[in-house]
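J.: Turn this into a structure:
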Amino acid sequence: MKILVLGGSKFLGRAYVVDALARGHQVTTFNRGVSGADLDHVEAVRGDRTRPEDLERLVDGRRWDAVVDTSGQQPYDVAQTARLLRGRAGHYSFVSSVHAFADWPARPVDESSRTLDCPADTPQDQPFATALKAGCERALLEQFGEHSSVLNCGLLYGPHEPIGRLPWWLERIARGGRVLAPGDPARPMQLIDARDFAAFGLDLIDQGLTGRFVTTAPIGRTTYGDFLDACVRATGSDAELVWTDDATLLAAQVEPWSELPLWAPDTPDWQGAWRADSAKAVAAGLRCRPVAETARDTWAWLRNGGSAKVTYTQGLTGVPIGIEAEKEQRILAG
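T.: You can find the predicted model right below:
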């Protein structure tokens, strides 16, 4: 097939391109050329999706069997893109997020869960807000309807991760010593390797399946203990994990999710963080590799020159990824 990937040069978009090429598809990528190098064997079109003239140049004389949108963040931009691609592409697959659901992370969610209030015609250039993904979904559905799929992504990780959550843990554990490990090691987690997400998204396109799919690992697939143990094994470190209960960490003003990456305390605001029901996606063929494999591959990527942008956690809290060494040591000292 001919597939257009909006994005396609970093992390998830890159994973889509690698897999699509391996399947023998013809791939066009559309991006600004600033986030990463294009892969070989693609038709790379440079442009900014916020500029109508760039979009017009993209669609001029081209048609695709399917579109994969990994870069849509603003409803206005998704509406503009989908409007131009309607009639030029048979299927439009949009990568959304569990953040689009009104009750996440406080409550469990599935495909029937209510999404946040954000209209499809939201004006352009909105400041960051989780509701924008819900508006993007509505903008797409208005244009492509039953010829679209919405994949509500869970926690993505793996090689080429730009946010730096798994890389932070790998690099911290590689330094060794006593490592502050958050909460209960038996607490379930749901993590999905970007390569597995992309493979599932392409499977849906190959099979002509549409609709909404909560796309993350099955509930209870792994635990926080499994996750950090995998980091220890991947790095070959002599680190000692010092498991510390939620109450102690909260009393020390440790920021959930970001200071100790992916820590979701057992409090009402976080009860549904690792309870997104992906049963529909699993039934449609979603498969998730073991956490140990992703940790090993991500460590190999880092050791071979990979670099994660350890930065602010998606604009949600303003807290940098990873706890400061002095603060960690104060908590460990009790």
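
J.: switch to C-alpha atoms for all contacts and neighbour counts from now on
T.: OK.

J.: List of residues touching the host helix or strand of residue 234?
T.: Per DSSP states H and E: residue 234 is located in helix 224-235. Helix 224-235 has contacts (CA atoms under 8 Å, 6 or more residues apart in numbering) with 169-170, 173-174, 184-189, 238-239, 291-292, 295-296, 299.

J.: Please pick the buried ones from those.
T.: Neighbour counting with 16 or more other CA atoms under 10 Å marks 169-170, 173-174, 184-185, 187-189, 239, 291-292, 295-296, 299 as buried within the contacts of helix 224-235.

J.: Sequence B follows; please return its structure for comparison with A:
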Amino acid sequence: MKILVLGGSAFLGRAYVSEALRRGHEVTTFNRGLSGSDQPGAEAVRGDRTSAADLERLVAGRRWDAVVDTAGQQPSDVLLSAGLLSEHADHYTFVSSIHAFTDWGTQVVNEDSATYPCPADTPAGQAPGNHLKAGCERAVLERFGAGRSLILNCGLLVGPHENVGRLSWWLERVARGGQVLAPGDPERALQHIDARDFAVFGLDLLERGTTGRFLTTGPTGAATMKGLLDACVEATGGRAELVWVPDERLLAAEVQPWTELPLWTPDQPGWEAIWLADTSRAQAAGLRCRPIMDTARDTWDWLRERGPTAEPYVQGTTPLGIDPGKERKVIAG
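T.: Have a look, this model is predicted:
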């Protein structure tokens, strides 16, 4: 197949390109060349998806069997790119987010759950962040139609080449050794997916010409907070001592969930169903997820190969990770 990947140089897009090349597909990537390196074997076309001129240059005289869009963030930009590509491709996979569902975090969601009412032509900055992916989905459906579109609502992504750094932060913190602040209930179930497993499943569906929507993340309870941190300890050499501190003490100490201690979600209103998305439809369609130990080990190997970086890990604009002094103070009680 001839596949166009919008993005294709960072994390999930990179995983898609690697897997597609491994399967023998002909891959073209379209990006600005700012977020990562091109992969050998893929044709790299430089351009900005917000520019009609760049998109017209991309599609001139070309046709693909499928488009994979891992980088769409703004509905109006997706409307533009999907519109220009609709006559040049047969199928469009859009990687959306679990955040597009209005009830995510507070109730169990599945593919039939309501999404935010964000119009397809919403310009940048005109809707809250959680709403934007829903608008991007509508843009794809308006331009390609339900019969040529596949929407994958992505859960928490982890793995090598992660560009947010949640698992990477934990691995690097644990690798420094000493007492490590371990948050909340050790048996709190997590729900994540390795980007490589996501790409395998997405390409399986694409090759079958599948359309519709799939909530694409790991099954609930495939890992726990303890399982994840134990995997980090083992992967990095076992020099750290995990010190478990309950939610109440962490909140009293004003530790920020999700950012100061990545992946920590306290057991309180607003967070009660964050790790309970129903993935049964995706599993029935063939989604398979590797154990967290494998992901932790591979991510640690990649981090050592990559080497230290001066850039902080961030969630949006918020730096990830707790200050060492604050961590010691919380542990001491």
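
J.: Can you give me the TM-score here?
T.: With the length set by TM-score structural alignment, normalised by the length of the second structure, the two chains reach a TM-score of 0.97; 331 aligned residues with a CA RMSD of 1.2 Å.

J.: Just list the residues touching residue 42 of the first structure, thanks.
T.: Contacts for residue 42 of the first structure (CA under 8 Å, 6+ apart) come out as 26-29.

J.: measure it to residue 66 of the first structure for me?
T.: Using CA to CA, to the nearest Å, one obtains 15 Å as the distance from residue 42 of the first structure to residue 66 of the first structure.

J.: now do residue 252 of the first structure
T.: From residue 252 of the first structure to residue 66 of the first structure the distance is 49 Å (CA to CA).

J.: Likewise for residue 192 of the first structure?
T.: When residue 192 of the first structure is compared with residue 66 of the first structure (using CA to CA), they lie 23 Å apart.

J.: same deal with residue 166 of the first structure?
T.: 31 Å.

J.: do the same with residue 329 of the first structure
T.: For residue 329 of the first structure, the distance to residue 66 of the first structure equals 51 Å [CA to CA].

J.: State the helix or strand in which residue 135 of the first structure lies.
T.: helix 131-144.

J.: Over in the second structure, find the residue span that helix aligns onto.
T.: Under TM-score structural alignment, helix 131-144 of the first structure corresponds to residues 131-144 of the second structure.

J.: follow-up on the earlier one: for the contacts of residue 42 of the first structure, which ones persist in the second structure?
T.: By both residues aligned by TM-score structural alignment, their matches' CA atoms under 8 Å, the contacts of residue 42 of the first structure still in contact after alignment to the second structure are 26-29.

J.: hang on, the earlier thing: in the match of helix 131-144 of the first structure, what's buried?
T.: Neighbour counts over stretch 131-144 of the second structure (16+ other CA under 10 Å) mark 131-141, 143-144 as buried.

J.: In JSON lines: those, plus distance to residue 219 of the second structure.
T.: Below are those laid out as JSON lines (distance: CA to CA, whole Å):
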{"residue": "131", "distance to residue 219 of the second structure": "24"}
{"residue": "132", "distance to residue 219 of the second structure": "25"}
{"residue": "133", "distance to residue 219 of the second structure": "22"}
{"residue": "134", "distance to residue 219 of the second structure": "23"}
{"residue": "135", "distance to residue 219 of the second structure": "26"}
{"residue": "136", "distance to residue 219 of the second structure": "25"}
{"residue": "137", "distance to residue 219 of the second structure": "23"}
{"residue": "138", "distance to residue 219 of the second structure": "27"}
{"residue": "139", "distance to residue 219 of the second structure": "29"}
{"residue": "140", "distance to residue 219 of the second structure": "27"}
{"residue": "141", "distance to residue 219 of the second structure": "27"}
{"residue": "143", "distance to residue 219 of the second structure": "32"}
{"residue": "144", "distance to residue 219 of the second structure": "30"}
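
J.: Looking at the residues you listed, which one is closest to residue 201 of the second structure?
T.: Nearest to residue 201 of the second structure out of these is residue 137 (CA to CA; 19.0 Å).

J.: more crowded one of residue 252 and residue 66 of the first structure?
T.: When residue 252 of the first structure and residue 66 are compared for neighbours, residue 66 comes out ahead with 25 against 13, by other CA atoms under 10 Å.

J.: Could you tell me which residues make contact with residue 15 of the second structure?
T.: Residue 15 of the second structure makes contacts with 8, 195-196, 199, as judged by CA under 8 Å, 6+ apart.

J.: All the strands of the stretch 201-333 of the second structure, residue numbers only.
T.: Using DSSP state E, counting those that start in this stretch, the strands of the stretch 201-333 of the second structure run over residues 212-216, 223-224, 240-245, 257-258, 261-262, 314-315, 318-319.

J.: Just name the most buried of the ones you listed.
T.: With neighbours taken as mean count of other CA atoms under 10 Å, the strands of the stretch 201-333 of the second structure reach their highest mean count in strand 212-216, at a mean of 23.

J.: Output the contacting helices and strands for it.
T.: Of the remaining helices and strands, those touching strand 212-216 of the second structure by 3 or more CA pairs under 8 Å, 6 or more residues apart in numbering; DSSP states H and E are strand 149-154, helix 280-284.

J.: Great, nothing more from me.
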